[in-house]
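A.B. asks: Fold the following for me, if possible:
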Amino acid sequence: MERLDMVMDVGDVPKKSKWFMLSLQHLFAMFGATILVPFLTGLPPAVALISSGTGTLAYLLITKGKIPAYLGSSFAFIPPIIAVVGDYGVPGAMVGSFFAGLSYGLIALLIGAFGLDWIMKVLPPIVVGPVIIVIGLSLAPTAIDMAMNVDGEYSGLYFSAAMVTLLVTVIGSLFFRGIFSLIPILIGIVCGYLYSLAFGIVDTEAISATWSNIIGAGSVGEFFGAIFVLPEFVIPFKDYSPFEVMNLSIFWMMVPIAVVTIAEHIGDQMVLSKVVGRDFVKNPGLHRSIMGDGVATIISSCLGGPPNTTYGENIGVLAITRVFSVFVIGGAAVLAITFGFVGIISDVIASIPTPVMGGVSILLFGIIASSGLRMLVDNKIDLGNNRNLIISSVILVIGIGGAMIRFNIAEVNIEIAGMALAAIVGVILNLILPGKEAGYGEGQMFAEETVEEKE
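C.D. replies: As a prediction, this is how the structure comes out:
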């Protein structure tokens, strides 16, 4: 059933005079959150932009151009990427992302063959909700450290920059209307950046150098050479050998997170279907949209970027503008790729002070944790039920406490830790404990969220 109030349908091509601005809105909506992921994990932000753009184009192709969804950097993978990079370097994180993408593909094939019921039994709200809470709360120390510390020492100036950023973001989330209500993160970062610039905690040396090269270009070739630069891609078989990096510990640290992001993906598809007025779960099919996510993550891993996932911010843009055209989404993807090659944009992103990103992180990571709590509430999960209480309690303590198991198989050391272990234990407990129906609650699995339209 199609929406009567739509401005542009899924297959409509926008007029050239409006195409750029419509696509730019989607880019701005995902920009703040997408660059935060590489900022925290040590990956190049330019590569994250390029991988989100290429991943989105692949997603549109796999879903036959029927789902107007933009893909950006996934927050769920932040903790495991940080852990893997610390132990195995960036190549290790890319191998883990590749395996996570393959797991998406496997689940997509299983859904295509056997339907959706089986995954709902494996991932009921009593498992997914607490794991999402773990994702947000496990990142809390990182956000606070970024917000107030310099080299491990407290800084009042840094903390003030974080609080200004947080305050503007909160005000924007509550009081901004129209398209501005969808980019409070970006506006908060800009205001925090300007505050930091005024107090001298922004390093503008790289920006100045790039700008000088642009201004001082003596030819057209030098001019374009100063503007466009090659990002720091990390490409397999060129920059590293995947077979030398491949490790079962990396697999177990990264792949289990995919079960949570897939559950979130299903929720996003339901929300998107409600906004657009079409059942994307049936046509082109959930198996295609999950496969699109998986291929996008695989592409990102081959470029050196973080795993991709569908973005709620961009669903919000669709809800407000009623422009559902996949050509607008594709235009945003092309812009993201282009911006990734613009050197001065990369320099500006790199110059954003740590406390500014820490300020928005306080809100974003809290929202992630709260969304897990919301899943439990929306599905009316009864925590007075001992089975539900046991599963949620074990997941929370294992995940937030940083529990791990280590063992050796064929002289290979394997470590499963934190969030990955919590997700695995949660799934196992749900499958073996009696009274499984209590884990679904009284609401709908992957409850359809209501995207509030602000005018």
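
A.B. asks: For the rest of this, base every contact and every neighbour count on C-alpha atoms.
C.D. replies: Fine.

A.B. asks: For stretch 293-304, give me every contacting residue.
C.D. replies: 43-44, 47-48, 51-52, 54-56, 58-59, 71, 90-91, 94-95, 97-105, 232-236, 306-310 (C-alpha atoms under 8 Å, 6 or more residues apart in numbering).

A.B. asks: gap between stretch 199-209 and the chain center?
C.D. replies: Relative to the chain's own centre, stretch 199-209 is displaced by 28 Å; criterion: C-alpha atoms, centre = their mean, to the nearest Å.

A.B. asks: what residues does that stretch touch?
C.D. replies: Outside of stretch 199-209, the residues within contact range by C-alpha under 8 Å, 6+ apart are 193, 196, 344, 347, 348, 351, 352, 353.

A.B. asks: want to put them side by side, so please do this one too:
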Amino acid sequence: MTSSNTTIATGVNNNAVLDVEDKPSVKLWGLLSLQHLCAMFGATVLVPYLVTGGILANDPDATGLSTAIALITSGGGTLLYLCITGFRIPAYLGSSFAFIAPLISAAVAAGLPGAMFGAFCAGLVYIAVAILIRFFGVSWLMKILPPVVVGPVIMVIGLGLAPIAIGMATKGAGDDYSALNLSVALFTLVMTLLFSLAFKGIFSIIPILLGIICGYILALTLGMVNLSPIASSNWIAVPDFTFFPAVFAEGLPWFVLPLLVPVALVTIAEHIGDQMVLSRVVGRNFLRKPGLDRSLAGDGIATLFASLLGGPPNTTYGENIGVLAITRIYSVYVIAGAAVLALSLGFIGKISALVSSIPVPVMGGIAIALFGVIASSGLRTLIEGKVDLNEKRNLLITSVILVLGIGGAELPIGQWATLSSMAFATLAGITMHLILPGKETAGDSDKSLG
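C.D. replies: Okay, here's the model as predicted:
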């Protein structure tokens, strides 16, 4: 059901600097794409670092995930996603944090190819859900996700990432508090804000990239940048791909499926949340057109592609949604350019080393702005959805979602999986909306995302 003043988006966003179908000028294209690359780089390469560390801690002779392959599968997966969605959703896909612990457990138990087999099957879950939506429609989803549920969930997505941003900005060696790191992070944040608000022209279009450059220069003068990996890297470096079909010769490790497949249900919920945020930011209802089925299928196929090459499963990235919100440049061509850059970096050793030399506090300053923008989009959903928080029902639903999500309340499912706090909060909000009395009088009865 659709309500005229409560849809997730109506029409085209007239405030866009570049809209979804617009092509940037040749001069700006590379810079705009590089800005998105910088936003996704830290998180995308962090996942294989963490997985590899966990695997080697249990088995020093095992093989870990490659950061270069993660970049290649991120870029290639994003290009596949754009093709499947008809180049109508400006979303970037990077390594999923939700799969870190399951990948470690599966790799220790069955080797890296076995873990990739489990990740492949998790991607198939996306495809299955997309097919169900294709045949049975998405109206049921619209009815159970009114603004009183959607708004707080979007806020949880942004605010749930806040500790990560603060940790990146404040933690030094040994996870101890570092005033120096905080100073660099705040300097990066301030410069980004200045370029975004106080400057015009090209400076206001690429504020995040310029903020990273300024933060990098400051960190370099303070001796926080290690340049030796850049000097020792080769220009061309082909990573060692891990092809999971190699396990076919010895039989498929079916026992890894309970470790990885259930995680797909959680990341699907997160994917839907990201699509809600993206729709609010861009001003178009991507759940309707090109459709949630295409979006989920694109995400699933990107994960299949990653697992075939030995990369971590992909997911849509909130960092890049934050870039869209700040710059108001929604062009899919810019996203595609970032994907090509990421894919290329997987084979160019020195450039990959240069980007990876960006200090963590510099990216922490950027993350403070990006994650906050996502949370603010959730607040806007409540306001524009005319959710009356004077109504006890709306107030309770909103409050429970926020506390469960931001508080990190996870829900164990048997011995093999855990529902993330964001997914748990979403499920709780939907359940409360459906069973609590007073839905017709709470001022939110017919409001949906569609």
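
A.B. asks: before we move on, back to that, just the buried subset of the contacts of stretch 199-209 of structure 1, please.
C.D. replies: 193, 196, 344, 347, 351, 352, 353 (16 or more other C-alpha atoms under 10 Å).

A.B. asks: Tell me which two in these are the farthest apart.
C.D. replies: 196 and 344 (18.7 Å; C-alpha to C-alpha).

A.B. asks: Grab the most central residue of structure 1 for me.
C.D. replies: The centre of structure 1 sits closest to residue 74, judged by C-alpha atoms, centre = their mean, with a distance of 2.1 Å.

A.B. asks: how about the strands in structure 1?
C.D. replies: 71-73, 149-150, 153-154, 308-310, 404-409, 412-417 (DSSP state E).

A.B. asks: Need those strands in a markdown table (columns: mean neighbour count and distance to residue 251 of structure 1).
C.D. replies: Formatted as a markdown table, the strands of structure 1 follow (neighbours: other C-alpha atoms under 10 Å; distance: least, C-alpha to C-alpha, whole Å):
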| stretch | mean neighbour count | distance to residue 251 of structure 1 |
| --- | --- | --- |
| strand 71-73 | 30 | 19 |
| strand 149-150 | 16 | 33 |
| strand 153-154 | 11 | 35 |
| strand 308-310 | 29 | 17 |
| strand 404-409 | 10 | 13 |
| strand 412-417 | 17 | 9 |
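
A.B. asks: right, and the ones you listed - which one's nearest residue 241 of structure 1?
C.D. replies: Of those, the one closest to residue 241 of structure 1 (C-alpha to C-alpha) turns out to be strand 412-417, at 18.3 Å.

A.B. asks: Wait, residue 252 of structure 1 touches residue 419, no?
C.D. replies: No. Counting by C-alpha atoms under 8 Å, residue 252 of structure 1 does not reach residue 419; the two are 10.4 Å apart.

A.B. asks: hmm, which two among the contacts of stretch 199-209 of structure 1 are most spread apart?
C.D. replies: It's 196 and 344 that sit farthest apart of the contacts of stretch 199-209 of structure 1, by C-alpha to C-alpha, at 18.7 Å.

A.B. asks: which residues does the residue nearest to the centre of structure 1 contact?
C.D. replies: 34, 37, 306, 307, 308, 309.

A.B. asks: Which single one of those residues is nearest to residue 402 of structure 1?
C.D. replies: The shortest approach to residue 402 of structure 1 among these belongs to residue 37, at 20.6 Å (C-alpha to C-alpha).

A.B. asks: so how many other residues sit close to the closest one?
C.D. replies: A count of nearby residues for residue 37 of structure 1, using other C-alpha atoms under 10 Å, gives 26.

A.B. asks: which one in structure 2 is aligned with it?
C.D. replies: In structure 2, the residue paired with residue 37 of structure 1 is residue 43, using TM-score structural alignment.

A.B. asks: Check the spacing between the residue lying closest to its match once chain neighbours are set aside and residue 333 of structure 2 real quick.
C.D. replies: Nearest non-adjacent residue to residue 43 of structure 2, counting by C-alpha to C-alpha, 6 or more residues apart in numbering: residue 95, 7.1 Å away. Here the criterion is C-alpha to C-alpha, to the nearest Å. By it, residue 95 of structure 2 lies 21 Å from residue 333 of structure 2.

A.B. asks: Same question for residue 276 of structure 2.
C.D. replies: For residue 276 of structure 2 relative to residue 333 of structure 2 (C-alpha to C-alpha), the value is 21 Å.

A.B. asks: neighbour count winner among these two?
C.D. replies: Of the pair residue 276 of structure 2 and residue 333, residue 276 is the one with more neighbours under other C-alpha under 10 Å, namely 25 against 20.

A.B. asks: Distance-wise, check the more buried one relative to residue 154 of structure 2.
C.D. replies: 8 Å.

A.B. asks: Likewise for residue 129 of structure 2?
C.D. replies: Taken as C-alpha to C-alpha, the span from residue 129 of structure 2 to residue 154 of structure 2 is 22 Å.

A.B. asks: how about the helices of the stretch 251-400 of structure 1, start to end?
C.D. replies: Using DSSP state H, counting those that start in this stretch, the helices of the stretch 251-400 of structure 1 run over 257-276, 286-303, 312-321, 326-340, 343-350, 354-378, 386-401.

A.B. asks: What lies in contact with the last one?
C.D. replies: The contact list for helix 386-401 of structure 1, computed with C-alpha under 8 Å, 6+ apart, reads 126-127, 130-131, 133-134, 137-138, 381-383, 417-423, 425-426, 429-430, 433-435, 438-439.

A.B. asks: hmm, try it at 7 Å
C.D. replies: Residues from elsewhere that reach helix 386-401 of structure 1 (C-alpha atoms under 7 Å, 6 or more residues apart in numbering): 126-127, 130-131, 134, 137-138, 382-383, 418-419, 422-423, 426, 429, 439.

A.B. asks: tell me the angle it makes with strand 404-409.
C.D. replies: Here the directions of helix 386-401 of structure 1 and strand 404-409 differ by 80 degrees (axes from the mean of the first three to the mean of the last three C-alpha atoms, to 10 degrees).

A.B. asks: so where is helix 386-401 of structure 1 in structure 2?
C.D. replies: The aligned range for helix 386-401 of structure 1 is 392-407, by TM-score structural alignment.

A.B. asks: and residue 125 of structure 2, what does it touch?
C.D. replies: residue 264.

A.B. asks: Would you check that residue 57 of structure 1 makes contact with residue 329?
C.D. replies: No. If you go by C-alpha atoms under 7 Å, residue 57 of structure 1 and residue 329 don't touch, sitting 8.5 Å apart.
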